[in-house]
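Student: Sequence and predicted structure are below.
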Amino acid sequence: MKAFLGVGCLWAGLALAQSPHPTTYCNPMDIAYRYNFEQLNDSISYRSGADPVIVNHSGTYYLFLTLAGGYWQSKDLGHWTFITPSRWPFEGVVAPAAISVRDTLYLLQSTDAQRPILFSTAPETGRMEFYNRWLPALPRVVPYMIGAWDPAFFYDEDRDEWYLYWGSSNDLPLFGIRLDKRKNLAYTGDPVPLLELHPDEHGWERFGYDHRDTIRPFKEGAWMTKYRGKYYLQYSGPGTEYNVYANATYVGDAPLGPFRYAPYNPISYKPGGFMTGVGHGNTFQDHYGNYWNTGTPWIAVNWNFERRIAMFPAGFDADDELYVNTRFGDFPHYLPTKKWTTSDELFTGWMLLSYRKPCTASSTLDTMQASRVTDENPRTFWVAQHNREGEWLQLDLQREMEVRAVQVNYTDYRSNLYSNDSNVVYTQFRLSHSRDGRTWQPLADLTHDRRDRPNAYVELEQPVRTRYLRYEHVYVGSPHLAISDFRVFGYRTPDRRKPPKIPTRFMAIRDQDARNVFVSWKAVPGVVGYNIRWGIASDKLYQAYQIFADQPTQKEIRALNIGQAYYFAIEAFDENGVSSLSEVVHVP
């Protein structure tokens, strides 16, 4: 360890490989997640983010989250700066409604009482004003409904009409109502019930891990998108606590319906991989007209509602069907710089190099071993014996590979922080690499960065050919140094990049309960994992369930809609790339 620290003294004179102008991002989004006191859980605090809304306003993106004490701004969707507003709802914002109309950004918190709408014509300054002092109590369609919880604004430019959608319940429907712009967006008429869940027909709406619980599911996260004259009323379910949290849509010809269930639901679904659960977000367009969908992945270390946020390329296909591309959704993707032809263009192709690779550490607290940082599970983690500068992790890729990016994911193990004071809450570390395990070169230096980056993503300016990577700790605000995953991306043999073989003997057999299907395949030697893909047509395989190769070569998918035929296929991936799809199997 002393020899390694001695090398660290030479960093100032050596060139770093990290990119000063990153062109990629990796989910979960690399932002300063705020310490969240919604639930202290036996005095343990944690950083969290949930229920994102990204608004494209006057050439700048603004990101609003649950209980953040402010919001973020970005010019490119990759570099986010936190803004502390001049005025903020007294209790904090939960699952906010935000919208940009002409030169004004509007904001409404979730509320079960009467609350104001805020607005800003200069949100980059943090200046917020009252648009109205409070919305009146909702017309009492149900006895105890006063305010709108989980609200979403919608402005129909063609009609010059305003609407509000809301709801978060496992017994009440989602509602919508028209707003009167002439009366400071006061309610007009009675709330209209718009949709319910039907888990007896829609397998993905069942609660629990892999939809295996009988608890009545929750519907929430309303959002409206208008496309080619159709209204896409989006919602999330069956609950944020598990890997199957998803977004879906109903489609109508008018802002308040009637709406019909889209047979290709859910639209955003990611039950497998590192970041799972992608419900409760919004759909927005970037500067180039591309669509994106945001969501709330599941962490659940300190509390079941501990979460992060993610964004995925989205769009409408030739049949006006809304889809979200979550395939390899927690691998690096390019930030948008133009209008794309297909959302697959944004996937960098950089593959996961660190899965189950051996890892050693400077020290270990109790049984929380370093091997946990390469298992692609955010709910397992390494904890150092001390939170002090010089603690380290060392990863062996087991051969020289081409490294393109690294992601360091922290865990708030037994945290006691009750403040988001930037003088206390920040992360600092160094990354280095070696081809032989003895001579080390700098890779990235975040020791002068005072940001909090609990999911720090580091893109390299140039690829680096190396075998060993090392994390050297400098500072984290919480009392323990805990890291859940040390993820490395690139290629195993960039000069001889052969994709893996196509999985064979792929079968998909629908259960007697038509909400379920059993898939199986023959293992492909040497691969890292597989993507089971499916959809309602052979060229619409929008859904994906990622399975690692050390798991069984069979899986029950419990997310189908009764009465809908499907098509299934599978692909393998390794450290060089992705195989071609298997033969597509029709599942009537």
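Tutor: Alright, I've got the coordinates.

Student: contacts and neighbour counts: CA atoms only from here.
Tutor: OK.

Student: quick one: the longest strand along the chain to chain centroid distance?
Tutor: Counting residues, the longest strand found in the chain (DSSP state E) is strand 455-476. Centroid separation for strand 455-476 versus its chain: 22 Å, with C-alpha atoms, centre = their mean, to the nearest Å.

Student: now swap in stretch 392-403 and tell me
Tutor: Taking the mean C-alpha point of stretch 392-403 and that of its whole chain, the gap between them comes to 26 Å (C-alpha atoms, centre = their mean).

Student: got the contact list for residue 479?
Tutor: 387, 414, 415, 416 (C-alpha atoms under 8 Å, 6 or more residues apart in numbering).

Student: this is the comparison structure:
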Amino acid sequence: MKRATYLLIAGVMAGCIASCSSEKRIAKHRIVTNPINLNYRFQPQDESRREAADPVLEYFKGYYYLFASKSGGYWRSEDLADWEYIPCTTIPTLEDYAPTILPIGDTLYFTASSGQTQIFKNAHPEKDAWEAVDTKLTYRLHDPAFYKDDDGKVYMYWGCSDKEPIMGVEVDPKDGFREIGEAKELIAHHGDKYGWEVPGKNNEEPRQGWNEGPCMLKFEGRYYLQYAAPGTQYRIYGDGIYVGDTPLGPFEYMEDNPFSFKPGGFIGGAGHGHTFQDKYGNYWHVASMTISVRHWFERRLGLFPVAISTRNGMYAHTAWSDYPFSIPDRKTDFDKTDLSMGWNLLSYRKPVQASSALTGYEPSKANDEQIETWWAAETGKKNEWLQVDLQTPMSVNAVHVNFADHNFKVFAPHPPVVYQFVIEGSTDGRKWITLIDEKENTKDEPHCLYPLDKPVNLRYLRICNTKDMEGCFSLSGFRIFGKGEGAVPSKVTGFRAIRNQEDKRIYRFTWDAQKGATGYVLRWGTQKDKLTHAVTVFDHQYEARYFNRDSEYYFSITAFNENGISN
């Protein structure tokens, strides 16, 4: 398969890049960012848009297998970085929402939300050769989840409702997954106490949200039952946890919920996910992220490292997860590192020019750090281009290219949707060098991160279309990462956290605007020495309604720019 051509510089260890946040050299293909760069499928009807959500991921026979709703197939990978797509036609329920998989012995099992529960199996999922199981489970499962305990017993969990609870029951895989005993109610709705369960863009709607997408994890003898809330179309979609001593409870709410949460940054949302261990024993969370512009269910997938301990509980690193980070090839302490490459965002709201633009889709929409907005050229013809001026020469490490598919009329089933282009750099706007050459690309990659072999000092970067295509050449994010040579912002002053005394789920934050700051990272948690949550804000005020009514919180805030992070 044709690969991109990168700028090559002598004296660099082949295929390896130095991280600013550590002394290690990292294989280039293991440097990634969110959303995960998959060939997200266009849907068969409604608005032409890509979608994948409700993911589940398991390690099986030397490969990671990733399933997601409405994808027409699934993916496998040896390293969580490079993914191979496997089209699937032998699972009749593949187009149902919320798939789940379970390895038992030498066989992988699959089911999904459907009117009548059907389970399928495959001992060789690298091949599309799934077979139906004589399924005897009589419960209708919405957002199902398999779980196999250490003693070999198997359980099913399910739930997807703004009224009904999350449920669970033991099943017998040797007898068609027949239920053993009665299903139990495990998690009810408590939006009155837990603000993050309340629906709305800012948790503002006066009703219960949807509790859905359960997942079970066992750690040091205790059972962590996960669930998502309040709705997949919101940036405040997250995953929470109840903890118990048996697979079917009783369960107790984890005070520092939600453990997976990403309301800010380039792309938001971290809900309806699945927590799993990689082959080194590291924990990860794969979850749904939102665009929800063309359709509520226009979604992507995100991958987040997870720290878990009996002392600090469980939390996913999401703050810098849409910046470049590395996939480790060894056991790693995620309580001490978020895997960041230490590269800064250089392109935010820098001057932008383009060959053309449609009204409402101006060039500035390509570097405003919102995947929900995008620049669209007037055509999809060759030589449409977009250029960013960093205003001063900076050391560039990587470019993150996010295509927006504007005015496409693509519907499943469809062949790969392939962009072809070049990315060039310049110090003066006159003499250009090729950084990335994708003129002969054959891969469907709408969210590709391109790390350079070695940092290059540049002021201007531009991307130019090299292929006549349907619709418009368009970008929701042309993001440039590296290191500026100026000063980091000063320490944030004037920070205030004001709690609404009539509704303690609501906080309003204000602080002094710091000179030279690109944005701010607000952190919080219920433990003073472990602030497990974060949101990226590009203003100097913020209101949030997703706190627990009866919890006490600690906060911190830092400023950042292209040069680094304040103290």
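Tutor: Looks like it came in fine. Treat the numbers as computed from the prediction; the structure is a model and nothing was measured.

Student: Among the contacts of residue 479 of structure 1, which are located in helices?
Tutor: Within the contacts of residue 479 of structure 1, no residue falls in helices by DSSP state H.

Student: Go through those residues and name the one nearest residue 13 of structure 1.
Tutor: residue 387 (27.4 Å; C-alpha to C-alpha).

Student: wait, that closest one sits on residue 480?
Tutor: Yes - judged on C-alpha atoms under 8 Å, residue 387 of structure 1 makes contact with residue 480 at a distance of 5.1 Å.

Student: list the contacts for the residue nearest to the spatial centre of structure 1?
Tutor: By C-alpha atoms, centre = their mean, the mean C-alpha position of structure 1 lies nearest to residue 310, the distance being 2.1 Å. Counting by C-alpha under 8 Å, 6+ apart, residue 310 of structure 1 touches 27, 28, 29, 278, 294, 295, 296, 297.

Student: residue in structure 2 matching it?
Tutor: Aligned by TM-score structural alignment, residue 310 of structure 1 pairs with residue 302 of structure 2.

Student: same check, this time on residue 488 of structure 1
Tutor: Residue 488 of structure 1 maps onto residue 480 of structure 2 when the alignment is built from TM-score structural alignment.

Student: now that match: how far from residue 321 of structure 2?
Tutor: Separation of residue 480 of structure 2 from residue 321 of structure 2 (C-alpha to C-alpha, to the nearest Å): 15 Å.

Student: now swap in residue 213 of structure 2 and tell me
Tutor: Distance, residue 213 of structure 2 to residue 321 of structure 2, by C-alpha to C-alpha: 22 Å.

Student: Which of the two has more residues huddled nearby?
Tutor: Taking other C-alpha atoms under 10 Å, residue 213 of structure 2 and residue 321 do not tie; residue 213 has more neighbours (29 against 24).

Student: Quick check: that one is in a strand.
Tutor: Yes - when DSSP: H, G, I helix; E, B strand; the rest coil is applied, residue 213 of structure 2 is found to be in a strand.

Student: Alignment lookup: it to structure 1.
Tutor: Mapped onto structure 1 by TM-score structural alignment, residue 213 of structure 2 lines up with residue 221.

Student: Can you tell me how far that match is from residue 416 of structure 1?
Tutor: For residue 221 of structure 1, the distance to residue 416 of structure 1 - C-alpha to C-alpha - is 30 Å.
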